[in-house]
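Q: missing the sequence, but the structure's below:
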């Protein structure tokens, strides 16, 4: 909104030209989202506590310590993130840019799916929410719509292709199969991987911000013809504006972390984790860095793989590979303290992000 106001008034407002710079507006988006989170956080947490009563139902087959330490903590804290991200993006973003609307509405859609799941858990008083098959079907439909919209907004040469990191100008054109792979596998996979990681206080939000910051840089470079040419990465006009949305997501994440730091006052729930994962997947598709997402978001991949391996192993052999899945629960069962697991996983997320970013130059 501010961008369009400054465009309208032009020279009548001194210094209005700074709103033409994505970096300036990204800085404003970070601060705005963070301030919104700080301001409405206590009010929202109080309302969630009042409406939820006993808070988020704790899974009985999880670590038994959680039945004591985390009982009564409200969930749906992802609403705080979504409100802050939406308001900040609408305030600082270029609202004529299709990528901004596609990613924002896609994120809110995944947030709505997560909200329905959280609401079902609270209403039913148990950790089982919406049926997994139903949830996966709806997620796939939303993801497919996102990919179709993104593909129609980018150059035809890129719309159905995957860029391969470490290689210059190397594209794999999947044709019509790209929509299924890009939509279901990348976006839905990312959404559920973040969801599986959200099991300890502060565990999911910091790696999410690290991944978001990495893709904020990628979006800015991919959307800039000069930088894209210098780095020999694929230029996707307009994607630089996604840096505003990503900056808002980081600011909202920082504000949420204030209340989610151990011991958490609120959990993000599926409302937040599905939305954040969906956002990261959508941005990866928009910037043609789907494969790089698997590197930068490698922590989420490991968490998801641990569940897949555990389930497959138990069904085929009757034995479990891990003491408990997802992976962070395995280390809990091995005696690691929660803060130790969380901080070490943060370190892993930073290392993977640096490796992922190195692909921008190593070509």
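A: Ah, there it is. None of the values given here were measured: they were computed from a predicted structure.

Q: going forward, measure contacts and count neighbours with C-alpha atoms only.
A: Will do.

Q: Packing partners of the strand or helix carrying residue 206?
A: Residue 206 is located in helix 205-222, with elements delineated by DSSP states H and E. Contacting helix 205-222 under the criterion 3 or more C-alpha pairs under 8 Å, 6 or more residues apart in numbering; DSSP states H and E are the following elements: helix 225-231, helix 242-260, helix 269-286, helix 338-358.

Q: Residue 298 and residue 352 touch, don't they?
A: Yes - Residue 298 lies in contact with residue 352 (C-alpha atoms under 8 Å); the separation is 6.4 Å.

Q: Use this one as the comparison:
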């Protein structure tokens, strides 16, 4: 919150007045996070060389050469957001606090999962039931407190339908938690190729950063006839720091990857995305904006259900990106096409601002 001290100097130095604006702090937060990520990246990757990635035995054979690549690179993204938070973000804001708690809580769960995989030299890691319990517990606790003490709205609205809304009351705790946990695990499933998950996360986070600014601005929200969420604008500089950390990570993760984000990265980033969707009241829109993640998750569900019910698989391998790999499509082509689709979905999501 150094920006508040700088802003207090505005009477003596008028230029300091710029720090009162969320837009200015959003840009500064972005560049702070990005350059910190580039500076810390090589040092952290060197430290992570003892934590090599384990590769699935039943996975594509082309992935065997990736065994031993440092994992847990998600720490690079998370650590790159700390200083921007201290400098440029109001960490007393309830929505900011809630988002940070969920992001870091999921990151710690992911770290435990990664550590167990590395130490045991397998791909199983933490029990799925324990992991889901922890994720739901963290999400539910944060949402309940925000509803109880900070008037987080329990109303759910639908894109393209201005008047279609439902007030879930305290059932919103379960619904919001499902959005956050579902997003986190969908991102986790998407993280299977070099750079595949991080760019859709960057695109979705950038979009939600814009939404957070809009819903946090009473006049703009009223003009666009969308729900105003007091204090949501402060999520924009936080999202900018996360986008910057993601871009810095991509610098090292692009094919061929020097480091993988691991579950510490995919779960924390997914938790962050889910939190942003819930706290900006875009829970249903997340199905569109995060369409890549949704389809990847559905492909796994379809594969499992089909095999259990019929003994046959609908895909060569799940998640979906592995199906395309085994079908002969190159890794780079799959990655770039998924990136393109994520951008198209972001544009469609932004279009709902005037169409809803």
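A: On my side now, so go ahead. Since this is a predicted model, take the numbers as computed values, not measurements.

Q: Would you pull the TM-score for this pair?
A: With the length set by TM-score structural alignment, normalised by the length of the second structure, the two chains reach a TM-score of 0.97; 356 aligned residues with a C-alpha RMSD of 1.2 Å.

Q: Nearest to residue 105 of the first structure, out of the helices and strands packed on helix 205-222 of the first structure?
A: Closest approach to residue 105 of the first structure among those is made by helix 269-286 (9.5 Å; C-alpha to C-alpha).

Q: before we move on, the earlier item: nearest to residue 16 of the first structure, of the helices and strands packed on helix 205-222 of the first structure?
A: Using C-alpha to C-alpha, those put helix 242-260 closest to residue 16 of the first structure, at 17.4 Å.

Q: Can you check which part of the second structure the closest one sits on?
A: Mapping helix 242-260 of the first structure onto the second structure (TM-score structural alignment) gives residues 235-253.

Q: Break down the first structure into its strands, ranges please.
A: Under the criterion DSSP state E, the first structure contains strands at 161-163, 171-173.

Q: deepest of those, which one?
A: Mean neighbour count (mean count of other C-alpha atoms under 10 Å) peaks for strand 161-163 among the strands of the first structure, with a mean of 21.

Q: Report the distance from that one to the chain centre.
A: Centre-to-centre, strand 161-163 of the first structure and its host chain are 21 Å apart (C-alpha atoms, centre = their mean, to the nearest Å).

Q: Give me the residues contacting it.
A: 169-175, 178, 234, 288-291 (C-alpha atoms under 8 Å, 6 or more residues apart in numbering).

Q: repeat for stretch 349-362 of the first structure
A: Stretch 349-362 of the first structure is contacted from outside by 165-166, 207, 210-211, 214, 231, 233, 292-293, 295-299, using C-alpha under 8 Å, 6+ apart.

Q: And it, what's buried?
A: 349-354, 356-357, 359-360 (16 or more other C-alpha atoms under 10 Å).

Q: Which two of those have the greatest separation?
A: 349 and 360 (17.7 Å).

Q: where exactly do the helices run in the stretch 101-250 of the first structure?
A: 132-153, 177-180, 189-197, 205-222, 225-231, 242-260 (DSSP state H, counting those that start in this stretch).

Q: give me the stretch of the second structure that the fifth one matches.
A: Taking TM-score structural alignment as the measure, the second structure aligns residues 218-224 with helix 225-231 of the first structure.

Q: Repeat that for the second one.
A: With the alignment judged by TM-score structural alignment, the segment of the second structure matched to helix 177-180 of the first structure spans residues 171-174.

Q: Buried ones in the matching stretch, by neighbour count?
A: Quick answer for stretch 171-174 of the second structure (16+ other C-alpha under 10 Å): 172-173.

Q: Residues contacting it, please?
A: By C-alpha under 8 Å, 6+ apart, stretch 171-174 of the second structure touches 140, 143-144, 154-155.

Q: just stretch 130-146 of the second structure next, same as before
A: Contacts for stretch 130-146 of the second structure (C-alpha under 8 Å, 6+ apart): 94-95, 98, 101-102, 105-106, 109, 152, 170, 173-174, 176-178, 180-181.

Q: and that stretch, which stretch of the first structure?
A: Taking TM-score structural alignment, stretch 130-146 of the second structure hits residues 134-150 over in the first structure.

Q: residue contacts, residue 287 of the second structure?
A: Contacts of residue 287 of the second structure (C-alpha under 8 Å, 6+ apart): residue 294.

Q: how far away is it from residue 121 of the second structure?
A: 35 Å (C-alpha to C-alpha, to the nearest Å).

Q: Pull up the gap between residue 198 of the first structure and residue 305 of the first structure, please.
A: Relative to residue 305 of the first structure, and taking C-alpha to C-alpha, residue 198 of the first structure is found at 15 Å.

Q: Understood, closing this out.
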